[in-house]
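>>> Coordinates for the following, if possible.
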Amino acid sequence: MNAPIVIGVSPFADRRPVVSWAANEAVLRGRAVRLVHVCQELQWFGTSGVDALFGPRVQGEQVLREVEAAVRAAHPALEVTCGIADGDPAEVLVEESRAAELVVVGTHDQGRFADLVLGSVSRELVRRSAAPVITVPNLERPCVDGPVVVGVDGTEVSQEALRFALTEASRTGRRLYAVHCWPTPLDRAERSLVRDEECRVLAEALAGVSEEFPDVYVIPVLSGGDPAEELVWRSRDASMVVLGSRCRGALAAVVLGSVGRDVLRHASCPVAVVCPQDARVAPNSGRRVTSRDGDRSRSRPAGRRS
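Modelled structure (predicted):
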């Protein structure tokens, strides 16, 4: 089976935008969908007996049934599988990423999935995921026809993000904005020299891969300023913003620092964080994930596919 699109399913009502976006993406890509829910034991703190033992699992199964039914109703021909696990959301999704096309999570979830996207756990998922991680904001009317925007800094990781963005633009017939930012020098005389050098960096980065996608209209963007502000501003009219997960310089702060959380929190479109091809994934934890396929139930270690 082709690698599925894995969706981190929140127990909260605002999961609809992320599930809808990911299901539509799966249809466009010809991929299956895998719905993954991580039980949230903290919701049951202070309870005892049967509720404390089985409450999170019962709630999680109900959430998955509701989401699965909604996806099947919207896309009857789409292949859908489900998985449920206990533990840390990042660890579970890192394991699931081993055999995934994409890992998709929401940015406006509550509880532990909010920590996954907006807190320190997000850096662990982005750093170790074996598949691109896409965060989807809670927007009722996303700009589905907007251009693709990619952050470029000339590094190898940035080139992988650029290739991902070009592929996305080619697949959807959209324009691509290649954005390169740098700190503006205080010395006015130095600004012109720095701009010329940064222009060369962007041109060389584009020359390396853009010729492979002659059907994509690429618009280079040079900006002396804060990369997060530039990317958030451009996300208003974009269908997707793409970043590399191990960039250096200004873009490193976007992906790995507090500025990155601002981009994920305030971006008006899905944000794809592309990991290097040699991304490290921790050894299989052996965590048991209960998977449902139609009327059959089975358990298997996270990260493996039947």
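>>> C-alpha only now, for contacts and for neighbours.
OK.
>>> if we look at stretch 245-253, which residues are touching it?
With contacts defined as Cα atoms under 8 Å, 6 or more residues apart in numbering, stretch 245-253 is touched by 126-127, 151-153, 155, 157-158, 181-183, 226-227, 255-256, 259-260, 273-276.
>>> In helices only, show me those residues.
Counted as lying in helices by DSSP state H, out of the contacts of stretch 245-253, are V126, R127, V157, S158, P227, V255, L256, V259, G260.
>>> could the residues you listed be laid out in TSV, adding distance to F213 and neighbour count?
Below are the ones in helices among the contacts of stretch 245-253 laid out as TSV (distance: Cα to Cα, whole Å; neighbours: other Cα atoms under 10 Å):
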residue	distance to F213	neighbour count
V126	27	26
R127	28	22
V157	19	21
S158	17	26
P227	25	24
V255	26	26
L256	29	20
V259	31	19
G260	29	19
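>>> To compare against the first, here's the next sequence to fold:
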Amino acid sequence: MNTRSRLGGQRVVLEVRSGDPSIHLVDASTGVGLLVIGAGGGGSTVRRVLRHAHCPVVVVRPSRPGRDAPLAGHVVVGVDGSPAARGAVEFAFAYAAEHHFPLAAVHVSAESRDDYFYDETTLSTHFATEPHALGLLAEEVEPWALKYPSVAIRRAVMTGSVAQGLTRAGTGARLLVIGDKRRGMVSRARTGDIPRTVSADAPCSVAAVPLGRPEGEPL
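Here you go, the predicted model:
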């Protein structure tokens, strides 16, 4: 009722379905721009929807306090130069521009011994020697910075594993956006299912932007 009162009855459709919620949610994701689900207990429904949805999925959870965190209040997006990450960057810039939020582009590097930050608005640096990863961030962000000039941008390099670095970057964030490469079961077993791990552990809502689903993989 709150949604209808805010958006108007003509813009809201209510459907009640029985059966496995993950199957119905994946089916509902066909041909739509965004699917929003609650984090719940982070169980099988969230895992299956993240793995098989045909559109970006936002897993909503309350943000944990993080006002003193370096990227608090930002739309945080993971960047690694891959096609999946580029889709996430596009999504994050559009979201930040629409809602007038600042954006933080984050790369996670196992080679770094500490976290590094660069603020493009104040041109302030927070490190002694610029790491190579900041060059990657600048290259990946530049086209979208030109398209969305109103978005204030920070660049950050986090240390540790990808899942740990992104989860830490999400402290106090408005939204954490990650690309989903939709790798097969063998690849996920070897290197971990990052979208699932981040959506379960992040201290904020997470948007997973899919690259594509492997053909023939069962739900």
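>>> so what number do they get for TM-score?
TM-score of the superposed chains, computed with TM-score structural alignment, normalised by the length of structure 2, equals 0.72; 190 aligned residues with a Cα RMSD of 3.3 Å.
>>> how near is the aligned partner of A169 of structure 2 in structure 1 to A23 of structure 1?
For A169 of structure 2, the aligned position in structure 1 is R234, judged by TM-score structural alignment. Plainly put, R234 of structure 1 is 25 Å away from A23 of structure 1 if you go by Cα to Cα, to the nearest Å.
>>> out of the two, which sits in the busier spot?
Neighbours per residue (other Cα atoms under 10 Å) separate R234 of structure 1 from A23, with A23 holding more: 26 against 21.
>>> Could you pull out the helices in the stretch 151-300 of structure 1 for me?
In the stretch 151-300 of structure 1, the helices defined using DSSP state H, counting those that start in this stretch lie at 156-172, 188-209, 227-235, 250-256, 258-266.
>>> what's the mean deviation for the third one versus structure 2?
Right, the one you point to is helix 227-235 of structure 1. Helix 227-235 of structure 1 differs from its equivalent in structure 2 by a mean of 2.5 Å after superposition (mean Cα distance after the TM-score superposition for structure 1).
>>> same question, the last one
Its match in structure 2 and helix 258-266 of structure 1 itself, once the structures are fitted together, sit a mean 3.5 Å apart by mean Cα distance after the TM-score superposition for structure 1.
>>> show me the contacts for the nearest residue to W233 of structure 1 once chain neighbours are set aside.
Leaving aside its sequence neighbours, W233 of structure 1 sits nearest to A267 (Cα to Cα, 6 or more residues apart in numbering; 7.9 Å). Residues near A267 of structure 1 by Cα under 8 Å, 6+ apart: P137, L231, V232, W233, S235, R236.
>>> now do L137 of structure 2
L137 of structure 2 sits in contact with V79, D80, A105, V106, H107, R155, where contact means Cα under 8 Å, 6+ apart.
>>> Now, of those, which are buried?
In the contacts of L137 of structure 2, burial by neighbour count holds for V79, D80, A105, V106, H107, R155, counting by 16 or more other Cα atoms under 10 Å.
>>> Filter those residues down to the ones in strands?
Of those, the ones assigned to strands by DSSP state E are A105, V106, H107, R155.
>>> mind checking how far the second one is from Y148 of structure 2?
Okay, so that is V106 of structure 2. Relative to Y148 of structure 2, and taking Cα to Cα, V106 of structure 2 is found at 18 Å.
>>> do the last one as well
Noted for R155 of structure 2: a distance of 16 Å to Y148 of structure 2, by Cα to Cα.
>>> neighbours around S5 of structure 2, how many?
Close neighbours of S5 of structure 2, defined as other Cα under 10 Å, add up to 9.
>>> Next one: it from R11 of structure 2, what distance?
Distance, S5 of structure 2 to R11 of structure 2, using Cα to Cα: 10 Å.
>>> From A97 of structure 2, how far off is E90 of structure 2?
Distance from E90 of structure 2 to A97 of structure 2, by Cα to Cα: 11 Å.
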